[in-house]
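**Student:** next come a sequence and a model predicted from it.
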Amino acid sequence: MEPLRRLDRAVACPLPLANVDTDQIIPARFMKQPRQAGYGGFLLHDLRFGPDGAALGLSLDDPARAGAGVLVARRNFGGGSSREAAVYALVDFGVRCVVAPSFGDIFASNAVNNGLLPAVVSEADAERLIAALEGGLDRLSVDLEACRIEGLPEPVSFSVDPVWRTKLLNGWDDLDLTLSHADAIRAWAEADAERRRWARPSSSC
């Protein structure tokens, strides 16, 4: 994955909704499509389009918000089912960071494994960011090294699990994270083999 250290003046969209679950992020009927076809066009489909296909005016479809890299929502974003396709839809659309007061646990883990930052802010800060974006602000900078969001008069601090932060900063998946400890793992294995010789299989077997 591509390392994520800073999104500089990224186009940002407000999503002033709580409990946006994975079924809303990508409705199940679109998951029949092959991933290589791209899931970005299905992102929040039923919140963006009516039954007749007409746009409902969600900020993601505002031409001024084209190429959005940051989405700011309310609490419990990504709850519901464990479908990883919800993250695919966000990433394929171009979103690199979702800001919210809380996230569904499985969604947040899937997000990090696909290079998407789930940035946790207080409810008050989420409301301040949403109000500013609805009031005309259209860009935010997200600094993962400093864990802060810039664009308002005062920076907004966010939190993220330290292990997830390390993975995102380095562009690592779980295997890469394990390999980063290869020397320590090797040293332990060698010491354990010496300490517990009886546990090693006999070469005569």
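**Tutor:** Great, that's in hand.

**Student:** could you use CA atoms for every contact and neighbour count after this?
**Tutor:** Will do.

**Student:** would you agree Lys167 is in contact with Val112?
**Tutor:** Yes: Lys167 is within contact range of Val112, at 7.5 Å (criterion: Cα atoms under 8 Å).

**Student:** the longest strand seen in the chain - contacts with which helices or strands?
**Tutor:** When the chain is parsed with DSSP state E, its longest strand is strand 6-15. Under the contact criterion of 3 or more Cα pairs under 8 Å, 6 or more residues apart in numbering; DSSP states H and E, strand 6-15 touches strand 70-73, helix 123-134, strand 139-143.

**Student:** one more pass at 6 Å, please.
**Tutor:** For strand 6-15, the packing partners by 3 or more Cα pairs under 6 Å, 6 or more residues apart in numbering; DSSP states H and E come out as strand 70-73, strand 139-143.

**Student:** mean neighbour count, those strands: which tops it?
**Tutor:** strand 70-73 (a mean of 24; mean count of other Cα atoms under 10 Å).

**Student:** endpoints of stretch 125-142, how far apart?
**Tutor:** The first and final residues of stretch 125-142 sit 14 Å from each other (Cα to Cα, to the nearest Å).

**Student:** try this one side by side with the last:
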Amino acid sequence: MEAFKQLNGLVAPVDRVNVDTDAIIPKQFLKRIERTGFGQFLFFEWRFDEAGEVNPSFEMNKPRYQGAEVLISRANFGCGSSREHAPWAIMDYGFRCVIAPSFADIFYNNCFKNGILPIKLSEEQVQELFSRTAQHEGYRLNVNLEQKTLTDEYGLRIDFDLDEHRRQFLLQGLDDIGLTLQHEDEISAYEAKRAERAYV
């Protein structure tokens, strides 16, 4: 998993509350078994109309937001089912950071396992980001995980809080398997001793 330390990314808004995992990645696209290839289906039913044409009224389809790496949204982002395909789709589309006032617990945990930084801010702070994104075309945020800060070129600075264990996961680019493999020598030694005892 790629480590996350700092990101200077274009910001894209999805100005909706209770964005659920079925909206993030609709169920008809869950047949793949790889983690890649889901980005094209992100927010599919909002990005495209019934004829499969691009919906120009959906925020993320506007040219000014193409190539964004920071997603901002409203409360309870990632609610609904526990499908891990939701962070897979977000990551595959190109987002490395999602900012919202609150997240569904399972989605929040799955983000860390897939190299995405979810940041919880107050409703007022998120509204400020929405306002700045609308006001400044090409609006970018500098996300500094080492310092736990968000800054922009217009004088904004927001400190955010994050569990230190999860922060280290991202800083070191570790998922659960990578964390376990840090103890590979001890695991191998234990397995060798166990095998020896089996033959005694």
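**Tutor:** Okay, I see it. Because the structure is a prediction, the values reported are computed rather than measured.

**Student:** so who does the residue positioned nearest the centre of structure 2 touch?
**Tutor:** Residue closest to the mean C-alpha point of structure 2, counted by Cα atoms, centre = their mean, is Ile116 at 3.5 Å. When contacts are counted by Cα atoms under 6 Å, 6 or more residues apart in numbering, Ile116 of structure 2 touches 96-97.

**Student:** and if we set it to 7 Å?
**Tutor:** 91, 96-97 (Cα atoms under 7 Å, 6 or more residues apart in numbering).

**Student:** now do it against Ala68 of structure 2, distance only.
**Tutor:** Ile116 of structure 2 is 14 Å from Ala68 of structure 2, by Cα to Cα.

**Student:** those helices in structure 2, which residues are they?
**Tutor:** 21-24, 44-47, 85-93, 105-113, 123-135, 164-172, 176-181, 184-198 (DSSP state H).

**Student:** residues shared between the contacts of Lys167 and Val112 of structure 1?
**Tutor:** Counting by Cα under 7 Å, 6+ apart, nothing touches both Lys167 of structure 1 and Val112.

**Student:** show me what contacts the nearest residue to Gly80 of structure 1 once chain neighbours are set aside?
**Tutor:** Nearest non-adjacent residue to Gly80 of structure 1, counting by Cα to Cα, 6 or more residues apart in numbering: Asp21, 5.2 Å away. Residues counted as contacts of Asp21 of structure 1 (Cα under 7 Å, 6+ apart) are 77-80.

**Student:** and those residues, which is closest to Ala126 of structure 1?
**Tutor:** Phe77 (12.1 Å; Cα to Cα).

**Student:** how much space between the closest one and Leu116 of structure 1?
**Tutor:** 13 Å.

**Student:** what's the burial count for the nearest residue in space to Ser81 of structure 1 that is not next to it in sequence?
**Tutor:** Leaving aside its chain neighbours, Ser81 of structure 1 sits nearest to Thr22 (6.1 Å; criterion: Cα to Cα, 6+ apart). For Thr22 of structure 1, the neighbour count with other Cα atoms under 10 Å is 23.

**Student:** could you find the counterpart of Thr22 of structure 1 in structure 2?
**Tutor:** In structure 2, Thr22 of structure 1 lines up with Thr21, judged by TM-score structural alignment.

**Student:** that match reaches Cys79, doesn't it?
**Tutor:** Yes: Thr21 of structure 2 is within contact range of Cys79, at 6.1 Å (criterion: Cα atoms under 7 Å).

**Student:** count of neighbours near Gly135 of structure 1?
**Tutor:** Count around Gly135 of structure 1 with other Cα under 10 Å applied: 9.
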